[in-house]
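>>> sequence plus the predicted model coming up.
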Amino acid sequence: MFSDSSTHDRIKAVIFDIGGVVVQSPFIAISQYEREHGLPANYINVALSKRGADGAFQRYERGEIGHDAFLDQWTDELNEVAENNAAYRRYLERRKLDVHMVLPQSTQINGGVLFAHMMEVAKTPNTCVVELIKWLRHSGYRVAALTNNFKSDATSGRMRDELFSTLFDEFVESTVVGLRKPDPRFYMHVCNKLEVRPTETVFLDDIGANLRAADRLGMSAVHVEIGREDEAVETVKKIVRARGIHAPKL
């Protein structure tokens, strides 16, 4: 998916999500956990998002709670069967899916095990995206990361130091800023650091709500789908070819 709100301003910068874009998606781990524990597809994702900005996961990404408190609260939220089932039924109805699906009557979702698996999956770079970032910087474009992350994740910190230290002009983290996607203020923060207008940027993410927020600000939003990262790379190249400040031959 590609959404271009502005066809007038020249592209000066490209902004990348990390998990699911620059590295493999933690949703791979979530899907595997659902299959292994007999949960319907996207059940955990619905449980994760149903609390909006006030859930344990979202608060952890803003740096408002510590790691242990997050795991305890998130595990409790994931195992609120009645509320999660109601949210999942609404999810099925919105998408006109099988509303007669048999939902779990009880769950024993281990938030600690699930989170560890998610972080393990996210250690693996998406090579084609990393190469795109290197090419963009070499071609004179400003490049930034805009990531919802976790302050106390030592593995993530090491990965950033080893993989990302030379990749980005700016590395903007939810736990440092105290904001997270899809809050428009978070997008404006990275634009200010890059000294560009939103309409002068391309934004890559794997989550629809984050892409819609970027689109509303006038960014050229590119959806990165699991297993189709190379298609997103080609979309960015097409945008840069058409609207880039250099419009190089690719």
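Everything's here; your move. Because the structure is predicted, anything quoted here is derived from the model rather than measured. Numbers count the residues shown, from 1 in each chain.
>>> from here on, contacts and neighbour counts on C-alpha atoms
Will do.
>>> the spatially closest residue to Leu132 that is not a sequence neighbour sits in which helix or strand?
Excluding the flanking residues, the one nearest Leu132 by Cα to Cα, 6 or more residues apart in numbering is Val233, at 6.7 Å. For Val233, the host element (DSSP states H and E) is helix 229-243.
>>> check which residues of that helix are buried.
Glu229, Asp230, Glu231, Ala232, Val233, Thr235, Val236, Lys237, Ile239, Val240, Arg241, Arg243 (16 or more other Cα atoms under 10 Å).
>>> hmm, which two among those residues are most spread apart?
Glu229 and Arg243 (21.2 Å; Cα to Cα).
>>> which of the buried residues of helix 229-243 lies closest to Ile15?
Nearest member of these to Ile15, counting by Cα to Cα, is Val236, at 10.8 Å.
>>> want to compare, so here's the second one:
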Amino acid sequence: MRIDLLLLDVDGVLVQYQRAERVLRLAQALGVAPAAVQAALFDSGLEAAHDSGALDGPAYLLRVGELLHRTVDVDTWTAARQAASHPQPAVLQRLQALQLPMAVLTNNGAMMKQALPSLLPELFPALLGRVFCSADFGLRKPAPEVFLRTLETLGVAPAHTLFVDDLFANVRGARAAGLHAETVRDGRGLGKVLKRYRIA
């Protein structure tokens, strides 16, 4: 079995993401109540619209600011996202040791693509130009089409790609698209998968 690409999820694999912490940090930075941030980002549907590509970064930040009666800039947004995204050292160590090309596919908006180099500096520049978000395609995992379009952009065949995600629903979607796919949540799990596919 030949694997030419390791395709990675972000939240739940590369980092442990805590939404409540992100809401709290953004609330503190803006001087508003956490409940107001929760309502503006998530209850309003703005986060989902950004993740789907319906709103680009500037339009998303402008709308959040209007709802909160504050100016929300990229740095403030990124700092809150970074505070809530805890890198998994054991996962990153294993990935840094690989010679295999890597790419990222995450259900997030364009702002996350911009933030990722500062969230995970260990994996850049290897991932430069190889980060794909649901917003890029207007599609979310587990839709098989989002995997196919990502690989088409990279010029890699599904049969030669290994995808790892913490959610089995996304693994199933990748398999339906013809990729090899496994559930991974930590460094130990990743190590087992890499060994099984004779990558490590």
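Happy to help now that I have it. Just so we're clear, the structure is a prediction, and the values are computed from it rather than from any experiment.
>>> TM-score for this pair?
The TM-score (TM-score structural alignment, normalised by the length of structure 2) is 0.65; 168 aligned residues with a Cα RMSD of 3.6 Å.
>>> quick one: contacts for the residue nearest to Leu132 of structure 1?
Neighbouring residues of Val233 of structure 1 by Cα atoms under 8 Å, 6 or more residues apart in numbering: Cys128, Val129, Leu132.
>>> which SS class is the aligned residue in structure 2 for the last one?
Leu132 of structure 1 maps onto Arg94 in structure 2 when the alignment is built from TM-score structural alignment. In three-state terms, and counting by DSSP: H, G, I helix; E, B strand; the rest coil, Arg94 of structure 2 is helix.
>>> surely Arg94 of structure 2 and Lys192 touch.
No. Contact criterion Cα atoms under 8 Å: Arg94 of structure 2 and Lys192 do not qualify, at 11.0 Å.
>>> setting aside sequence neighbours, what's the nearest residue to the equivalent of Ala177 of structure 2 over in structure 1?
The equivalent of Ala177 of structure 2 in structure 1 is Leu217 (alignment by TM-score structural alignment). Nearest non-adjacent residue to Leu217 of structure 1, counting by Cα to Cα, 6+ apart: Pro198, 6.2 Å away.
>>> distance check, the counterpart of the one you found in structure 2 against Asn108 of structure 2.
Residue pairing (TM-score structural alignment): Pro198 of structure 1 is matched to Pro158 of structure 2. The spacing between Pro158 of structure 2 and Asn108 of structure 2, counted by Cα to Cα, to the nearest Å, is 22 Å.
>>> now do Gly138 of structure 2
Taking Cα to Cα, one finds Gly138 of structure 2 at 10 Å from Asn108 of structure 2.
>>> which one's more surrounded, those two?
Asn108 (23 against 15; other Cα atoms under 10 Å).
>>> enumerate every residue touching the corresponding residue of structure 1 for that one.
Using TM-score structural alignment, the partner of Asn108 of structure 2 in structure 1 is Asn149. Asn149 of structure 1 is in contact with Glu61, Arg62, Glu173, Ser174, Thr175, counting by Cα under 8 Å, 6+ apart.
>>> make JSON lines out of the residues you listed and add distance to Asp161 of structure 1 and secondary structure.
Shown next, in JSON lines, are the contacts of Asn149 of structure 1 (distance: Cα to Cα, whole Å; DSSP: H, G, I helix; E, B strand; the rest coil):
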{"residue": "Glu61", "distance to Asp161 of structure 1": "19", "secondary structure": "helix"}
{"residue": "Arg62", "distance to Asp161 of structure 1": "20", "secondary structure": "coil"}
{"residue": "Glu173", "distance to Asp161 of structure 1": "14", "secondary structure": "strand"}
{"residue": "Ser174", "distance to Asp161 of structure 1": "17", "secondary structure": "helix"}
{"residue": "Thr175", "distance to Asp161 of structure 1": "16", "secondary structure": "helix"}
